[in-house]
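S.K.: I'd like to go over a predicted model; first the sequence, then the structure.
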Amino acid sequence: MTVKVVESQQELEDAYSVRRVVFVEEQHVPIEEEIDQYEEDSVHFVMYNNGLPIGAGRFRVIDGFGKVERICVLKNARKHGAGKAIMDSIEAYAVDSSIHKLKLNAQTHAVPFYEKIGYKVISNEFMDAGIPHKTMMKNV
């Protein structure tokens, strides 16, 4: 498995393809909410396994914080360290960019995953795209 910063239109399409499967098809998030107005302001990440895209995420800077968004892994690739590898890559990118406070909005079922890698819940539960979330933060 390899995680890379998106550098081409094909890699961006690969990241979008994973996001469409996970968020739009599996979780029924409307496509217009999933692919949003922040795409061009984000640094995108894509994970490949044997040349096939299996994971994605994006990162942007808001008010001095790194905002980690759209972390997803295809169903058949979950539970094998893919999510952690994507997060490790995003966190390394943030540190290289001198960003040391990261924030994300985790779906509540994913909170234990993020807690395991050092994120702390900083909000009450809220709904986003019809899915319960909590905001989490980590210093890197």
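M.R.: Looks like it came in fine.
S.K.: contacts and neighbour counts: CA atoms only from here.
M.R.: Noted.
S.K.: what sits up against the longest strand seen in the chain?
M.R.: In the chain, with assignment by DSSP state E, the single longest strand is strand 52-62. If you take Cα atoms under 8 Å, 6 or more residues apart in numbering as the criterion, strand 52-62 is touched by 14-19, 41-48, 66-74, 77, 82-83, 86, 90.
S.K.: quick one: buried ones out of these?
M.R.: For these, a burial check counting by 16 or more other Cα atoms under 10 Å picks out 14-19, 42-48, 66-74, 82-83, 86, 90.
S.K.: and the longest helix along the chain, what does it pack onto?
M.R.: Counting residues, the longest helix found in the chain (DSSP state H) is helix 82-96. For helix 82-96, the packing partners by 3 or more Cα pairs under 8 Å, 6 or more residues apart in numbering; DSSP states H and E come out as strand 2-5, strand 43-49, strand 52-62, strand 65-73.
S.K.: below is an additional structure, to be compared with the one above:
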Amino acid sequence: MDNITYKYIKYDGKEFEQVINLRFDVLFKPYGKITKYDYDELDNISFHLVAVCENTVVGYSRMTNFNGEGKITNVVVSQDYTKRGIGFEMLKKHIIKAKDEMMMNLHLNSRLETVNFYEKVGFISIGDTFLSDKSGLILQEMCFKVS
């Protein structure tokens, strides 16, 4: 089994350069809607969690606290590291961090093909699916009750 470590990093650190490439390559490039995605308005106020194997970022997710309501975005795992529990582990770590930060709920928008994955963690679907302006994908809003 790979030696994967998990840690929260700063958005202006060296490892975040790897994050920029990973999240664009997996989340946006395949769909061709946008040609560049490096930083956005949430990066400087969010918690950035990475999964690292041999000094390479192989997983990433971001959590932002909006007055006690958490929002998880950009959950991504490198294609070479999928099906190894990395996404599940990152979500568990975000849940612990959300409790520490006194968040009541965690929200996220899931691609349709990953709804079952988030349900296994304990998220529930809310409302109807919608079309993302950013990615062009059909998404499902989901929520996890933290406390």
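M.R.: Sure, I can see it. Nothing here was measured: the structure is a model prediction, and the numbers come from that model.
S.K.: quick one: which helix or strand includes the nearest residue in space to D38 of structure 2 that is not next to it in sequence?
M.R.: Leaving aside its sequence neighbours, D38 of structure 2 sits nearest to I20 (Cα to Cα, 6 or more residues apart in numbering; 5.2 Å). Assigned by DSSP states H and E, I20 of structure 2 falls within helix 15-27.
S.K.: what about that helix, how far off from structure 1?
M.R.: Once fitted to structure 1, helix 15-27 of structure 2 is off its aligned match by 1.6 Å on average (mean Cα distance after the TM-score superposition for structure 1).
S.K.: what lines up against Q107 of structure 1 once you look at structure 2?
M.R.: Using TM-score structural alignment, the equivalent of Q107 of structure 1 in structure 2 is R111.
S.K.: what about S110 of structure 2, neighbour count?
M.R.: 23 (other Cα atoms under 10 Å).
S.K.: correction: the previous question concerned N67 of structure 2.
M.R.: By other Cα under 10 Å, the residues close to N67 of structure 2 number 9.
S.K.: OK, contacts around the residue lying farthest from the centre of structure 1?
M.R.: For structure 1, the largest distance from the centre (Cα atoms, centre = their mean) belongs to N50, which lies 20.8 Å off. Applying Cα under 8 Å, 6+ apart to N50 of structure 1 gives the contacts M1.
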